[in-house]
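Enquirer: Attaching a predicted model along with its sequence, questions to come.
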Amino acid sequence: MASAAAAQLAALTNAYKELFATTFIGFTVSTTLYGVSVLQTYLYFRQYTEDQWTVKTMVATLWTFDSLTTIFVAHVLYVFVFGFLNREPEINIPWTFTAEKLLVTLITFIAQFFYAHTIWKVSLSKITTAFIVVLAVGSFGLGIYTTVHLFKNPALDSISTRSFLIVSGLVQGLAALNDIVITGALSYYLYIRRIHSLASSGKLIDKLVLYAVSRGTLTAIAQIMFLVLNVGVPHHQYWLPFHMAVGKLYVNSVLATLNVRQSLTQTEVQLGPGVSQLVNQNGEKSHIGISSKPITFAPIGVTNSTMTTVTLSRSGAPDVEQG
């Protein structure tokens, strides 16, 4: 009897140690990323005061969710530390962890929907946009299901059940697949513009392609590692750092997409429903115009006094205007 109690206490201690270690690592990484998102949010509201209220509301919502997830992760770490010190007889998932998971699900959906608008404006492809939206909605719906499951079953072993692992794996799998599709679509349609654009616009489009690949790779890798570790080693919590980081990667990718307008040379960027803005090489705003269209990147090349705009028509063919 005594040996069984000792074995149970040892198992409990090891479980708490693992929870503390993985949560601490995740908290450290996520807090660092949160600092970056705070800076990016400040820069956005300082530099882009002309954007429509819908874009500003999206940014404020993402920052609020990001802040709450940081607070919730800190609370989870607090619970695990003092639970270990008090030698509680069982391990339950804190409600703040489940709430943080819900917010990450919402952040992922908002970010992927944002990029669905970007794909639509760049390509005007209903099929590609619809596919991205379906994947985003599917991941969001299953994410809500797993969140409700955790609220109803807060025991730690509930996340290791076969049914939960299947649904959770689908959530991360759909999200990772969507990131890959978004990255591939952005790169492909921007590359088409690269082929049909003038030389002065080519370098700019190359930068946009590189940026699209970079942001998509980070979020996709985080989702894939989350999936592999969650399903591959279900009785361990090695996936926690990736779960805590992935939401903040989405927030920073959206904010970076908005803030990059200031750094692109002679680039007209429409974010919608939002603002069309032309900036020069020194980063000074040259033209501000309100646009009701969703999201597009329209490179502008300036040679002497001639300005060339490269866009795609609804049929997908490039339209070049000079003036």
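Expert: Everything's here; your move.
Enquirer: rest of the way, CA atoms for contacts and neighbours
Expert: Noted.
Enquirer: Just want the most central residue of the protein.
Expert: For the chain, the residue nearest the mean C-alpha position is Tyr250 (1.6 Å; Cα atoms, centre = their mean).
Enquirer: Report the contact partners of it.
Expert: Residues in contact with Tyr250 (Cα atoms under 8 Å, 6 or more residues apart in numbering) are Ile107, Thr108, Ala111, Thr219.
Enquirer: What's the separation between the second one and Lys101?
Expert: Thr108 sits 11 Å away from Lys101, going by Cα to Cα, to the nearest Å.
Enquirer: Spell out which residues are contacts of both of these two.
Expert: By Cα under 8 Å, 6+ apart, no residue touches both Thr108 and Lys101.
Enquirer: for this structure, which helix is longest?
Expert: Once the chain is assigned using DSSP state H, the helix that runs over the most residues is helix 2-47.
Enquirer: That one: how far from the chain's middle?
Expert: On the basis of Cα atoms, centre = their mean, to the nearest Å, helix 2-47 sits 19 Å off its chain's mean C-alpha point.
Enquirer: and the next element down the chain from it?
Expert: Once the chain leaves helix 2-47, the next helix or strand it forms, by DSSP states H and E, is helix 53-86.
Enquirer: one more structure, for comparison:
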Amino acid sequence: MSTSDLSSPSPAEVENLVVLFVGFALATFLYGLTFFQMYIYFSRYSNDDIWTRVLVGALFVLDTTSTCLVSELLYHYLITMFDVSMDVLYATTTFCIQDLLSVILTLIVQLFFARRLYTVCGGPSSITSRVVTVAVFFCAFIAFVFGLTSVGQVFKQRQLSAFALPPMAIVAGISQGFAAVTNIIIVVAMCWSLRPARYPDMHVPEGVIDNVVVLCVGRGLILAVVQLAFLGTFVAAPGKPYWIAFQMISCRVYVNTVLGLLNTREVKHGVGLNEEETLSDRQDSRNEGIPSALRFRMPLSTKATQQSVSFSRQDENSGGSEIEEASKSYGDDENLSSVRSRCSEQPAYDKASLS
């Protein structure tokens, strides 16, 4: 390859390198959020359920491994293969392993939400709970199986542009499609289950920011949006590298959604309380732990009532203290005046006796 060819890369090469760099930058940023949220969780919820703590640790380890593989992948394409034309991207072993970890992380997060739905939809006594949980399990399992098949095809074919071929495109499309259906079921079921009509003691979020956090993180809307964008990009242009960026960031969005859901809970004695927990338990937990910036606030009427009660108590206490101080000062003044009168009378008495 001549020097002129190196100085003027082809449009396809520029497209491939830009997609790789953008995917790496977003993946690195999201991993920073993963590390920060992991630290918050283990510092606040020290007595949380052992399985939840194991889940958070496993998600962090897998996400860290995947991010390291993405970094090595970018180094391979931009540094090691600097003198080689990038008109066509070839999947390295690192890329295949990273794709496999993405499929595994997607399954773990979807199973986590399935377990959450099993609880909030009514538990074992509810038919709706069992139906919704089975539907999520089934769709997630289908997406996982076809995802593994797609990874095997990539490992065998190596050329990423081969996804334009019908066999590979169909397998990958089914995997992404069932993953999107799973996330949509999760969002609808979470919004239907976690509503004030079913849980009267549940905290009601206030303001735009709190409602967005609840909808995107607490109900899993961000998962459905990212997965649908991934699916749409792949279906629209399977032979183009645009879907690679979504493949790099989607698993980190999944991980951060679970960590965000766990970290927005109230904490009581080191144990996290879900938003559907009783109001009394959540009120007792407000003085413990580090205050969360995403904590859901109480209704305005409740706040006003508590503030008025506290103000009235403060007024009563301050009034009582003022009366006590006034009585003390009045007693001190009387004692002081009596002492002064006695001292003034004593010299007069002595003078009279001498005269």
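Expert: Noted; the coordinates are in hand. It should be emphasised that the depicted structure is a prediction, and the values quoted were computed from it without experimental measurement.
Enquirer: quick one on the thing from earlier: which of the three states applies to the aligned partner of the residue nearest to the centre of the first structure in the second structure?
Expert: Using TM-score structural alignment, the equivalent of Tyr250 of the first structure in the second structure is Tyr254. The three-state label given to Tyr254 of the second structure by DSSP: H, G, I helix; E, B strand; the rest coil is helix.
Enquirer: separation between the counterpart of Val134 of the second structure in the first structure and Tyr238 of the first structure?
Expert: Using TM-score structural alignment, the equivalent of Val134 of the second structure in the first structure is Ala130. Distance of Ala130 of the first structure to Tyr238 of the first structure, computed by Cα to Cα: 34 Å.
Enquirer: Compare these two (neighbour count), which wins?
Expert: Ranked by neighbour count (other Cα atoms under 10 Å), Ala130 of the first structure and Tyr238 place Tyr238 first, with 22 against 13.
Enquirer: residues in contact with the residue mapped onto the more buried one from the second structure?
Expert: Taking TM-score structural alignment, the alignment pairs Tyr238 of the first structure with Tyr242 from the second structure. Tyr242 of the second structure makes contacts with Val19, Thr233, Phe234, as judged by Cα under 8 Å, 6+ apart.
Enquirer: rerun at 7 Å
Expert: Val19, Thr233 (Cα atoms under 7 Å, 6 or more residues apart in numbering).
Enquirer: do you know how far it is from Ser337 of the second structure?
Expert: Noted for Tyr242 of the second structure: a distance of 93 Å to Ser337 of the second structure, by Cα to Cα.
Enquirer: and if you look at Leu55 of the second structure?
Expert: As judged by Cα to Cα, Leu55 of the second structure and Ser337 of the second structure stand 76 Å apart.
Enquirer: Check Asp99 of the second structure too.
Expert: Asp99 of the second structure is 92 Å from Ser337 of the second structure, by Cα to Cα.
Enquirer: who has more neighbours, these two?
Expert: Each of Asp99 of the second structure and Ser337 has its neighbours counted (other Cα under 10 Å); Asp99 has more, 25 against 11.
Enquirer: Need the counterpart of the more buried one in the first structure.
Expert: In the first structure, Asp99 of the second structure lands on Lys101 (TM-score structural alignment).
Enquirer: next one: Val18 of the second structure
Expert: Mapped onto the first structure by TM-score structural alignment, Val18 of the second structure lines up with Ala21.
Enquirer: Over to Gly232 of the second structure?
Expert: Under TM-score structural alignment, Gly232 of the second structure pairs with Val228 in the first structure.
Enquirer: is it fair to say its match lies in a helix?
Expert: Yes: counting by three-state DSSP, Val228 of the first structure is part of a helix.
Enquirer: State the number of residues packed around it.
Expert: Per other Cα under 10 Å, the neighbour tally for Val228 of the first structure reads 16.
Enquirer: again, but for Leu74 of the second structure
Expert: Neighbours of Leu74 of the second structure under the rule other Cα under 10 Å: 19.
Enquirer: so who does it touch?
Expert: Going by Cα under 7 Å, 6+ apart, Leu74 of the second structure touches Leu20.
Enquirer: now swap in Gly143 of the first structure and tell me
Expert: By Cα under 7 Å, 6+ apart, Gly143 of the first structure lies in contact with Thr105, Val171.
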